[in-house]
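In: Okay, predicted coordinates and the sequence, questions at the end:
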Amino acid sequence: MTTKDSRAAGLASLAALVADETRAACLLALLDGRAWTAGELARHAGVAASTLSEHLGKLVAGGLLAQERQGRHRYVRLADARVAQLVEDLAAQVPAAAVQRPVRTLRESSTESAMARGRTCYDHLAGRLGIAVTDALTERGLLRQDTGFALTDAGLEWFGAAGIALDRAGRRPLARPCLDWTERRAHLAGAAGAALCRHALDAQWCVRIGSERAVQVTASGQRALSDLLGIPAGALR
């Protein structure tokens, strides 16, 4: 008799959780790092609230989502950075041809263009903005990519000089690559990527636009990123 591998059963259960288009749409939406109400996710996924509630229950029970209630509203978010990394990595493996679809409206075209220019990928910067920042850090010797992603001593000093606090006490890696699903190249994730993104939003170098994950670099952000990293303003528009 063959002994069943409990890991295989667990992996199959996890794959089944993600292998539903409605649940996948929720997980991708929650990559913006914020908490959404069940109603917001239902509208986003294009399903009835009762249907969405059943899906959310499965994702919470499976440990992929965390939930909390405030008054009448039920809020959900990705359980942690580990789940975000899983969703990011799976999304990046989808062939480019599979995600290309005819754009039906001007609004869809504008949204897709904005997401490609710059967006948050859970808690770090992605799109052309994320790649531009990652390239600039690398070119200045602040980030190494030859043996995985790692901040150099100069990189650690740069973060300190820029007033960007790094969380070095947790188990999360300081820097790690995240494959960008629009650019098909790696951008900076990990604790350093999260700190840089948080600082960019707090200092209003970037502002969120629309209801998606898209962000736009402000005029002050263009000046700051030019001064600190030498990124041309044209690369940020």
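Out: Nice, thanks for sending it over.

In: make it CA atoms for all contacts and neighbour counts henceforth
Out: Fine.

In: surely Leu65 meets Tyr75?
Out: No: assessed by C-alpha atoms under 8 Å, Leu65 is found out of contact with Tyr75, at 10.0 Å.

In: if I pick Ala116, what's in contact with it?
Out: Applying C-alpha atoms under 8 Å, 6 or more residues apart in numbering to Ala116 gives the contacts Gly127, Arg128, Thr182, Glu183.

In: Swap in 10 Å and give it another go.
Out: Ala116 sits next to Ser110, Ala126, Gly127, Arg128, Leu129, Asp180, Trp181, Thr182, Glu183, Ala214, Val215 when contact means C-alpha atoms under 10 Å, 6 or more residues apart in numbering.

In: most neighbours, which of the residues you listed?
Out: Neighbour tally across the contacts of Ala116 (other C-alpha atoms under 10 Å): the maximum, 34 neighbours, falls on Ala126.

In: could you measure it against Asp20, distance?
Out: Going from Ala126 to Asp20 by C-alpha to C-alpha, to the nearest Å gives 25 Å.

In: what separates Ser13 from Gly63, distance-wise?
Out: Distance, Ser13 to Gly63, by C-alpha to C-alpha: 11 Å.

In: If you could redo that for Glu157, that was the one I meant.
Out: Per C-alpha to C-alpha, Glu157 is found 37 Å from Gly63.

In: Please apply the same query to Leu11.
Out: Between Leu11 and Gly63 the distance, using C-alpha to C-alpha, works out to 13 Å.

In: go on, Thr147?
Out: Distance of Thr147 to Gly63, given as C-alpha to C-alpha: 32 Å.

In: Okay, one more to line up with it:
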Amino acid sequence: MDDTPDIPRVAKLLADVARTRIVWTLIDGSVRAAGELAYQAGISSQSCSAHLMKLVHGGLLAVEAQGRHRYFRIANAEVACMIESMAALASGTEPGLPQCLPSTRSSTEAFMRARTCYDHLAGEIAVSILASMQKARWLRRKDAELVATRLGEHQLRALGVDFDSARDERRVFARPCADLTQRRPHLGGALGAHMLNLYIDQSWLVRSPKSRLVSVTPKGNEMFRKLLELA
């Protein structure tokens, strides 16, 4: 019996440039109409429709119908993590210089510092936070995932993280997610998503309405400084 995972099926789905552009447009966790995705991919609506159906049937995208219109999003966090990891691998070996960075220097610096990766925080700040949490023994590695220590659970609750909800989600609780620009992991999984919600709800970060970028507020600068000094 051959129990080899069907990796070629997934690889074939992402081997097409148009389909890659579609999934990369959605990596921010957004929900977008087919027409917008066709424009972003630089293809006709008819061609985009065919690509979208392949991605939906292949399990990479999910579709939602609203009246006569259909809207598409990344199927789940596991798919988003795979895509971001592949993007990091495809960007080469030199840290901080992936080809998909914004065109201006100021935008590039902001992108590298803090942005979203599907439903969690990515970039320099996120990588440093995960490193600090591991050094302070809030989190420890368990195989390919991360688990909270007793100290970590206590501290995360004190910080305001909805720990029980994160633990009860039907997905990986916490995992290292390859960072596109830093070549070191940031925090993914349910815990990563709940921590991003905390940052937004408590005004540490402000989302950009048209991109993955997030801006750090003065309060956020102070709170992130404290997180980075855990150990």
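Out: Ah, there it is. Note that the coordinates shown come from a computational prediction; the quantities given were computed from them, not determined experimentally.

In: Superposing both, give me the TM-score.
Out: The TM-score (TM-score structural alignment, normalised by the length of the second structure) is 0.84; 225 aligned residues with a C-alpha RMSD of 2.8 Å.

In: one step back: just the ones in helices from the contacts of Ala116 of the first structure, please.
Out: Counting by DSSP state H, the part of the contacts of Ala116 of the first structure found in helices is Ser110, Gly127, Arg128, Leu129.

In: I'd like those as CSV, with distance to Asp153 of the first structure appended.
Out: As requested, these are exported to CSV (distance: C-alpha to C-alpha, whole Å):
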residue, distance to Asp153 of the first structure
Ser110, 40
Gly127, 26
Arg128, 26
Leu129, 24
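
In: With neighbour numbers in mind, choose between Thr147 and Gly63 of the first structure.
Out: Between Thr147 of the first structure and Gly63, counted using other C-alpha under 10 Å, the more crowded position is Gly63 (13 against 6).

In: can I assume the more buried one sits in a strand?
Out: No: Gly63 of the first structure: not assigned to a strand; according to DSSP: H, G, I helix; E, B strand; the rest coil it is coil.

In: Leaving out sequence neighbours, find the closest residue to Ile74 of the second structure.
Out: Excluding its sequence neighbours, the residue lying closest to Ile74 of the second structure (C-alpha to C-alpha, 6 or more residues apart in numbering) is Leu61, at 4.5 Å.

In: counterpart of that neighbour in the first structure?
Out: Alignment note (TM-score structural alignment): Leu61 of the second structure maps to Leu65 of the first structure.

In: number of nearby residues for that match?
Out: Residues near Leu65 of the first structure, counting by other C-alpha under 10 Å: 20.

In: Okay, it and Val76 of the first structure: tell me how far apart.
Out: Per C-alpha to C-alpha, Leu65 of the first structure is found 6 Å from Val76 of the first structure.

In: tell me, what's touching those two both at once?
Out: Jointly contacting Leu65 of the first structure and Val76 under the rule C-alpha under 10 Å, 6+ apart are Cys26, Leu30, Leu56, Leu59.

In: Can you add secondary structure, distance to Asp227 of the first structure and neighbour count and give those residues back as JSON lines?
Out: Output for those, formatted as JSON lines (DSSP: H, G, I helix; E, B strand; the rest coil; distance: C-alpha to C-alpha, whole Å; neighbours: other C-alpha atoms under 10 Å):
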{"residue": "Cys26", "secondary structure": "helix", "distance to Asp227 of the first structure": "38", "neighbour count": "26"}
{"residue": "Leu30", "secondary structure": "helix", "distance to Asp227 of the first structure": "32", "neighbour count": "23"}
{"residue": "Leu56", "secondary structure": "helix", "distance to Asp227 of the first structure": "44", "neighbour count": "23"}
{"residue": "Leu59", "secondary structure": "helix", "distance to Asp227 of the first structure": "43", "neighbour count": "22"}
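
In: Now flag whichever of these is closest to Asp202 of the first structure.
Out: Closest approach between these and Asp202 of the first structure, by C-alpha to C-alpha: Leu30, at 19.9 Å.

In: May I have the residues that are in contact with that closest one?
Out: The contact partners of Leu30 of the first structure, by C-alpha under 10 Å, 6+ apart, come to 24, 36, 41, 65, 76-78, 84, 87, 121-122, 212-213.

In: could you dump these to a markdown table with distance to Gln93 of the first structure and secondary structure?
Out: Output for those, formatted as a markdown table (distance: C-alpha to C-alpha, whole Å; DSSP: H, G, I helix; E, B strand; the rest coil):
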| residue | distance to Gln93 of the first structure | secondary structure |
| --- | --- | --- |
| Ala24 | 14 | helix |
| Trp36 | 25 | strand |
| Leu41 | 24 | helix |
| Leu65 | 22 | strand |
| Val76 | 25 | strand |
| Arg77 | 23 | strand |
| Leu78 | 20 | strand |
| Ala84 | 14 | helix |
| Val87 | 10 | helix |
| Cys121 | 15 | strand |
| Tyr122 | 17 | coil |
| Glu212 | 21 | coil |
| Arg213 | 20 | coil |
